[in-house]
Every structure is written in C-alpha cells, then in structure tokens.
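In: mind looking at a prediction? Sequence and model below.
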Amino acid sequence: MKKQGETFLNASDFGENFTWGVSTAAYQIEGGHDAQGKGRSIWDNFTANSKNIQNGDNAHVSCDFFNKYKEDILLMKSMNIDNFRFSISWTRILPNGVGTVNNEGIDFYNDVINFCLEQKITPWVTIYHWDLPQALEDKGGWTTRAIIEWFSEFVTICANAFGDRVKNWMVLNEPMVFIGAGYFLGVHAPGKKGLKNFLPAVHHSVLCQAEGGRLLRKLIPQAHIGTTISCSQITPFRKNKRDKATAIKVDALLNRLFIEPTLGLGYPTEEAPILKKLSRYIRPNDMENCKFDFDFIGIQNYTREKVKYSIFVPYIRAKIVKAGKRNVKTTLMDWEVYPPSIYHMIKKYSAYPLIKKIIITENGAAFEDYLKNENIEDTDRLRFLQKYLGQVLNAKNEGLNIHGYFVWTFTDNFEWAEGYYPRFGLVYIDFKSLKRTIKASGKWFSKFLTS
C-alpha cells in the first residue's frame, strides 16, 4: 500500500498493540432530538435560532444514528474498523440534567453497546461531548460550581449502567473548545461571552474532568480512563519578539490550560497572566482536586495556527492569522493542511512525564465531496490521512508515547455552527435520503487496516 513519498507501508508498521478506530459524537449523529423521553440540550436551544448555524441547519435528524445504529455498526465492521468512539447524550439519560433517569435512553445505549460487542467492535465512550442539558444551563451551566455535583451524578449513572461492558472511557471532549467557543466567543452553544463566563467555566470543567476520572476509577476499577484535549501547533506569524511572546501565550491557553492542572502543575499563569484571574474561583483544596492520574490522554489535532501580537484584541493581545490569508492549502474549515503539526503535538505531550499514554482520538479533514456514479473520489482527504499518519509513524518510530489513532469521523454529520456544509466522514451521507456511501478515503482506510 505504499505510495510514492509516503513513510509507511501499512497499519502493521505501527505495531500489534496500536489501536485504530473512528470517533463520533452523540449530538452530531444521533438525531431523535426529542424521541423516547430525551430532554432539550443547549444545542437544541442554540440551533433553534437559525442565525447561529450556517444555512439555518439543525440536528433534529442528522444521520439518524438513533434509528440506523445497526446499519452503521455493520458498515463499520465491513470496513475492518474494530474500535468505535461515541458519546452519551446527557439529556437522553437525564432529560432535566439531574433527577429522574430516562430508562429508554439507557436502553438505547445498551442496545448500541451490545450490538458493537456482538460485531466484535470495542466501544469507547465519551461521557461529555458538548450537549449540556438546557435545564442546567438555565441554572448557570459550566459557570456555576453546582456543575460538579450535576456532572458527578451523570458520570455515576453512566458507569453503573454501562461499566460492566464498556472498559474504555473519556471524561470530557475538548474542554478548551466547548468553553472557549461557548462561554467566551459565543459562537457555540450556549452563546455566552466574556471573561466573567470563561474563567469560572474553565475551572469548573477542570474539576469535573478529574472528579469524573475518580468516579470511573471507583465504580469500574479495571476501566481504561482518559480525557481528550484539543491542540494545535502554535507558531509566530513573524520572527519579531512580540509575535514570539504571543505564540508562547497562545500555546499556554490553547494547549496547556486543561492538561497542566490535571497533572498537578497548576494553571500556566506565568505565560498567560490573564489566567491569574482564576484565583477568585479557586477554593481551598481545589488544585489538589484538579489532579487525576489518567490512563491515557487523547489529543485531537487538525492543523497549526500562526499568531501575531495585536493591540486591538482585549485580554490576550493576540490574533490568529487565518490560513486562508497565508497562501497555504486549507480545508473547508479554513484550517491549514500541515501534517507536521500532529508530530509536534505528540512530541509536546510526550514531554510530560506523568502522561502514561497518548492516543490520537481525533484527526481528519473536511473537503468538497461529490457523489458521481455512486462513488466519491475524495482524494484530498485520502492524502490528508496518509500524510498525517506518516507523521504519527515518525513519532512512534522515534519512541514517542503514541499508542492509537481514531479518524474524525466515521460518517458525515452535523458539524456544529457550520451545519452540514463541511463533510469530515469516511462515509458520505445523503442528508435527504440518509443513504450511506463509502468514500474513496474510507475504502483506503479499510484496506490499510488489514494490510
């Protein structure tokens, strides 16, 4: 399977114990937004305002995984994919966020888990992938300390319901993204803005991340427990001192903010002084309670960012220079295609001695996909995966601490504020007929896994 210019032959080059899979998220694929007792999430609320989402899209039906999960899992099996990462919808289990459990929601995930196991596909469960119950947001959501108690209840229910069969768990998905976009920039649900929302939400999510790990360890002693961190290689736009200092600051905010307190290193306040304002939310013993010894850390990398100093940006004095303005190859998300970024991120997190194991829990790309004669020749995505995997192999061959790779994502889905426009899937979905068609990239990945 080696192609000219590639650095790997096949999946076996990564070793027998390397984990391969695909990643998804409940809100992005399930649909069934009010089926069988499911409650309303912040994303149901956010998408109700069509101005918040490209083309006014919503995820009421999406991929209809709620009804088509067997079809998708069988398709996964046919593609030789034997690890499936998915999340649990909080409001499908607890419609009001706390209190009465929706047994039909428990039954749905039991059915998904059991069917995975029947097909010899290992389930990897993410507990929180951005779909906070609206009932809890109405009480303050991630900005209120009560979220620790609410989240602990949700974790406990999931562990007790599914822990006898699910051994691989992730507590949070990309806290920097759901807090930064949802509680600082306001471009994701729940649409809040400003430091007054961002700072308490940061601290409470770090506490929840650790507390979720402790509860899983207590309730499922043999579980393989992780959490996931979004990360991008940060480089200065220019070679001057101000841009170099800005890059260090942005790196602290985007790549270090949620991992370092978890490792007992505290918040990176020296490099990002704005984080000193977190002190008003930190109570006695909090920093000790931020710590948890995870079995693995999932890192999720797509690109690199170039940043420059900007006096016009409040608080951080930093501006990301968009890839589209830098004359580089980009994806539909206006993210630079820069394969070495994933190598640099593996190297960065491998340098933390307390991280036991690193798994790439998301990596992929959105490009234009055209269905022609029942085929989708998505060459750009195929090449993207090959080149990024080449960099992962370079990292592994250097002895860096990398043990697995999950593609984002299995099927095209609802891509948050961008709606259905950017397609990331290995499998194409016609969102009118809901027909699934394996793309060229999916066919390649299937062959790669068995080669």
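Out: Happy to help now that I have it.
In: going forward, measure contacts between C-alpha atoms and count neighbours the same way
Out: Fine.
In: what number of residues lie near L434?
Out: For L434, the neighbour count with other Cα atoms under 10 Å is 15.
In: close enough to count as contact, it and V61?
Out: No. At 9.6 Å, L434 and V61 do not qualify as touching, with contact defined as Cα atoms under 8 Å.
In: can you pull the contacts of the residue nearest to I342 when sequence neighbours are not counted?
Out: The shortest distance from I342 to any non-neighbouring residue, by Cα to Cα, 6 or more residues apart in numbering, is to N301 (6.0 Å). Contacts of N301 were listed using Cα atoms under 8 Å, 6 or more residues apart in numbering, and they are S230, C231, S232, S341, I342, M345, I360, E362, N363.
In: dropping in the other structure now:
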Amino acid sequence: MTSRATRFPSAETLAAELPRDFALGVATSAFQIEGATREGGRGASTWDAFMHQPGRIRGGATADVATDHIHRLDEDIDLVRDLGVDSYRFSISWPRVQPGGSGRLNDQGVAFYDRLIDRLLADGISPMATLFHWDTPIELSGGWLSRDTAQRFGELAFLLGERFGDRVDHWVTVNEPATVMLNGYALGIHAPGETLLFDALPVAHTLLLGHGYAVEGLRGADVKGLVGITNVHTPTSGATASDEDTAFAGLFDLLHNRIFADPVLLGRYPQPLDEFASLVKPLLELDSRDLDIISQPIDFYGLNYYFPTRIAAGAGRAVSPDGDAAAMTSLPFHLAPWPEFATTGFGWPIAPEFLETTLTEMAERYGSALPPVFITEGGASFAESVVLDGRTGERVVADPRRIDYLARHLESALRATAPGGPAASVDLRGYHVWSLLDNFEWAAGYSQRFGLVHVDFATQERTPKDSYRWLQALAGTRRR
C-alpha cells in the first residue's frame, strides 16, 4: 500500500463532504502550553521532575514557560475563535487544580479554567475537557502502578464535575493510556522514566480503572456533558508474512490497541496467542469487578491517529517513534521502517489510508458496542520558519505539507465512514487538529512543531501558519 500522488483536496471540496453536524476542532494539553509551573499554587507533577533530570529532554528544554498560555489565555482563545471551529479540546492540569493529588481544589487553579471555559462559551466554542493528559501529581506514591492513584483520580473527576459540569460539553477521562504505559513505564522515555518492559502491564489496568472511577465521579456530579476516553490507535502489521513477524505484530496490536479498547468497550481483556499468554497473565487474572467499573457505558470514544506500525521479530535498535529507548533492545521484536511513505519531522510515516484502516478495524472489532467516535487528535510536525512577506511586510509561515497531511487524513476518515464505506457503521462526530500552537513536545522538547500557529519561544509571538488559514477556510465554507 503506497501513498497516492494526487493533490490533496481543497478546503472547499472537503467542506462539501463534511456532514452537517460534523465538529471541527483543535486540541492542546495543559503541560505542553501553560507554563507558570511554580505559580498560582500549582503543585509539581512527575513531568516536572522528569524534565529537570539531565539528558531526559532534547536540548535540555523544560516546560516551565512553554507557550506561556496561563498569561496569554485571551490571545490564544482569540485564535481559536478566529479559526471558526466548533470545539476546543484542552486538558486540566491535575497539579494546578489539586496540588498533591488529594484534598480540596486550589482556588487559583480552578479560577483559570473557569475563565477559560467561560471565554469559550462566550465565543460560541464547545469545551472538550481532558481530565488527565499525563501530569500526575508527584506526591502520588507509585504513580499509575498504584490503585490509590486511580481512586484519587475518580475523586478529582467528581470535584471537577461539580465545578464545571454545567458548562463542559464533552469530558475525556484519560488521554492515551497506551502512551503513558509504553513510554512512561515500559520504555522510560516519558515520565516517570521507568523501564519495566512487560512488567509495566499493570499500569494499563490502573489507568483504565482510573477511567472507570472518573466516569463514576462525573456521573455522580451529574455533569450535563458527554463522557468518554481517548486512546491512540495504530494499525499494526508484520514486516513480512512470516509466522514470527505476524505473531509479534499481533502481540503489539494487543499491547498498544486492544488492551485499552477491549476492556472499555467489551468488558474483557483480549486473549493473546498461547505463546504470549504468560506475558499478559496479570491482566487475565484480575477481579472481574474491576472490569465492571472499567466498562461502564460511555457516550463517545476518542481516537487519536498518527501513523501505522510495522513489526519484525528480533531485537532492534534503541529507537521508538518518540525518541531513543535503550530498553527496546531487550524486546523480542522491533519497529520496522516504512520506506514507501514520506515522513514527518518526527520521522513518522505519513499514511492517511491507514486512518481508514483504523476506523475499519474499530467497526469490525466492536460493532454495536462502539459509541459515537471523535478523532480527538490528528496532526504532524514539520520544520518551518517565519518569513516576511515582501509586499505586505507581514509575518508568514508556509506549511503546505501540514495542509496536505490534514486534508488527506480528514478525507480518509470521511471516505471510510461514508455510506457504503468500510467503516460506515462508525458514527464519526468530529476531527480535532493537533495542535493549536507549537508547544513543548515532551521528550523532544521544542524540536517538533505541530501547531497551526507558530510560536517564537523566545518572544512568545504567535503567527498563524498557512494551515491555520486553510482550516479557517474549511470551517467557513462548510454547510451549516
């Protein structure tokens, strides 16, 4: 399967294909944009500690300032408003609203999100709030290896539901539990930096349990908005048709995709091949009452898609899609390349047709158990720079590759879920672009720019890119 060489569809062409109630949105996360890590009563998170450890973040960067969103809220929401999109997905910083991870809420932190939500509503933008986007309070001993963290998270959800539940339209409990487990606890390239490999599997269960407790908390607070979870899905195939490559591809699919979706949607963990049963044994011997909590009905499923994965048997190099990971050399499989695809600045294959594959897999695996779906993240990083327009003197950022990426991925999603499409049974409700702003990109620091808006990190000046103008045109010309 190779990428098509045809030109990407125009904003006007795509606008005509959008269903009338399809939501266009943009997404951010608190730790990546807010800064002000020591202001307003905010506590510390595991990411605060991790990023200050030598060698953890490219270039020694930190998120202490990030894009200074705490102090530039109005400017940033003006950018969302001027885009003309329907929805803004943001996350609530756990250590900012509840330092230490327990007890009463921090008034200063809550006041910031009160102001954010009210600004969005005043501008006709639907708030989508994510409760956990990776910034675990450092005081929670054991982090997501501990059931206590899951229970604390449920308590947080209730408190935030009480405070914001009358104004938030969509709640995402946990963002990408697969990434938290794999990068944070198995491979050590994200906070808290553990390299447990397969012994990190209990983290998956605790994160999902936290999701279940958060659903209970939000429902207990009688929130008016819809409740869901977001995971990142990657369609997985073997590098060759050999039995070994095929088997390990199935294992990776289970570890990355199915152990996070199956319990939520089907109320059970997937059964591995017999030769891998011992690896996932901890998940298959859990108390069924936990699965009852995890599988409570949700109103929507958030799906993040960036790229497909190709797996080959045998140890490989110490490289993951997100950076160097020496622990990967201890695994019995490795990530194989996709030479047929162009790549993003991160080196990720650009393969919009595999978004269609992902949606088709969701339809086939979960059928009527799959609630309405939002693509809660999709985007790409590319190297780009600000230039001055010789005629107007305005600052300009040309990013045609991002426009191509977004247009072809949105086209793929719409094609897959259209009547007669392979995923026609999927009720696709919207697409959120990652991200509104260039930001702190976790272990990559400031080396990867995903934003529709360029940020000069020295001056904090914002410059909308050509992709911002493209999305603006798409939003402005669609059917209402």
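Out: Sure, I can see it. Everything numeric here is computed off the predicted structure, so don't read it as measured data.
In: would you reformat the contacts of N301 of the first structure as a markdown table and include distance to F406 of the first structure?
Out: Converted to a markdown table, the contacts of N301 of the first structure look like this (distance: Cα to Cα, whole Å):
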| residue | distance to F406 of the first structure |
| --- | --- |
| S230 | 14 |
| C231 | 15 |
| S232 | 17 |
| S341 | 16 |
| I342 | 13 |
| M345 | 15 |
| I360 | 6 |
| E362 | 5 |
| N363 | 7 |
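In: whatever residue of the first structure lines up with P349 of the second structure: neighbour count?
Out: Residue mapping for P349 of the second structure onto the first structure gives E336, with TM-score structural alignment as the criterion. Neighbour count for E336 of the first structure, taken as other Cα under 10 Å: 22.
In: how many neighbours does the residue nearest to E336 of the first structure when sequence neighbours are not counted have?
Out: Ranked by Cα to Cα, 6+ apart and with sequence neighbours excluded, the top spatial neighbour of E336 of the first structure is T330, at 4.4 Å. As a burial measure, T330 of the first structure scores 19 neighbours (other Cα under 10 Å).
In: ok, T330 of the first structure touching K322?
Out: No. At 9.9 Å, T330 of the first structure does not count as touching K322 under the criterion of Cα under 8 Å.
In: where in the second structure does the strand or helix carrying G21 of the first structure align, residue-wise?
Out: Element membership of G21 of the first structure [criterion: DSSP states H and E] is strand 19-23. Aligned by TM-score structural alignment, strand 19-23 of the first structure falls on residues 23-27 of the second structure.
In: which bit of the second structure covers stretch 376-386 of the first structure?
Out: Residues 397-407 of the second structure are matched to stretch 376-386 of the first structure when aligned by TM-score structural alignment.
In: what segments of the stretch 151-300 of the first structure are strands?
Out: Using DSSP state E, counting those that start in this stretch, the strands assigned to the stretch 151-300 of the first structure run over residues 168-173, 224-230, 233-236, 296-300.
In: and the shortest one, what does it pack onto?
Out: Okay, so that is strand 233-236 of the first structure. helix 241-251, strand 304-309, helix 340-350 (3 or more Cα pairs under 8 Å, 6 or more residues apart in numbering; DSSP states H and E).
In: the last one too?
Out: Based on contacts counted as 3+ Cα pairs under 8 Å, 6+ apart, the elements that strand 296-300 of the first structure packs against are strand 224-230, strand 358-362.
In: again with the longest one
Out: Here strand 224-230 of the first structure is seen to pack against strand 168-173, helix 175-183, helix 195-219, strand 296-300 when contacts are counted using 3+ Cα pairs under 8 Å, 6+ apart.
In: okay, the angle between the strand holding G21 of the first structure and strand 358-362?
Out: Put simply, strand 19-23 of the first structure runs at 30 degrees to strand 358-362, going by axes from the mean of the first three to the mean of the last three Cα atoms, to 10 degrees.
In: returning to that earlier point: mind putting the helices and strands packed on strand 296-300 of the first structure in CSV, distance to S41 of the first structure and mean neighbour count included?
Out: Conversion of those to CSV gives the following (distance: least, Cα to Cα, whole Å; neighbours: other Cα atoms under 10 Å):
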stretch, distance to S41 of the first structure, mean neighbour count
strand 224-230, 21, 23
strand 358-362, 23, 24
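In: mind putting the strands of the stretch 151-300 of the first structure into a markdown table with distance to F414 of the first structure?
Out: Formatted as a markdown table, the strands of the stretch 151-300 of the first structure follow (distance: least, Cα to Cα, whole Å):
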| stretch | distance to F414 of the first structure |
| --- | --- |
| strand 168-173 | 16 |
| strand 224-230 | 19 |
| strand 233-236 | 26 |
| strand 296-300 | 18 |
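In: how about these, which one is nearest Q209 of the first structure?
Out: strand 168-173 (6.0 Å; Cα to Cα).
In: tally of neighbours for the counterpart of L471 of the second structure in the first structure?
Out: Per TM-score structural alignment, the equivalent position to L471 of the second structure in the first structure is F445. Neighbourhood size, F445 of the first structure [other Cα under 10 Å]: 22.
In: and F445 of the first structure, what is it in contact with?
Out: F445 of the first structure makes contacts with M79, as judged by Cα under 8 Å, 6+ apart.
In: if you set the cut-off to 10 Å instead, what comes out?
Out: The neighbourhood of F445 of the first structure, defined by Cα atoms under 10 Å, 6 or more residues apart in numbering, consists of N10, A11, M79, N80, I81, L382, L385, Q386, V407, L426, K439, S451.
In: now do R256 of the first structure
Out: 176, 229-231, 249-250, 262, 265-268, 348-349.
In: filter the residues you listed down to the buried ones.
Out: Taking 16 or more other Cα atoms under 10 Å as the criterion, what is buried in these is M176, I229, S230, C231, K249, V250, T262, G266, Y267, P268, Y349.
In: which residues sit against stretch 36-45 of the second structure?
Out: With Cα under 10 Å, 6+ apart as the criterion, stretch 36-45 of the second structure contacts 31, 48, 63-71, 93-101, 106-112, 134-140, 191-192.
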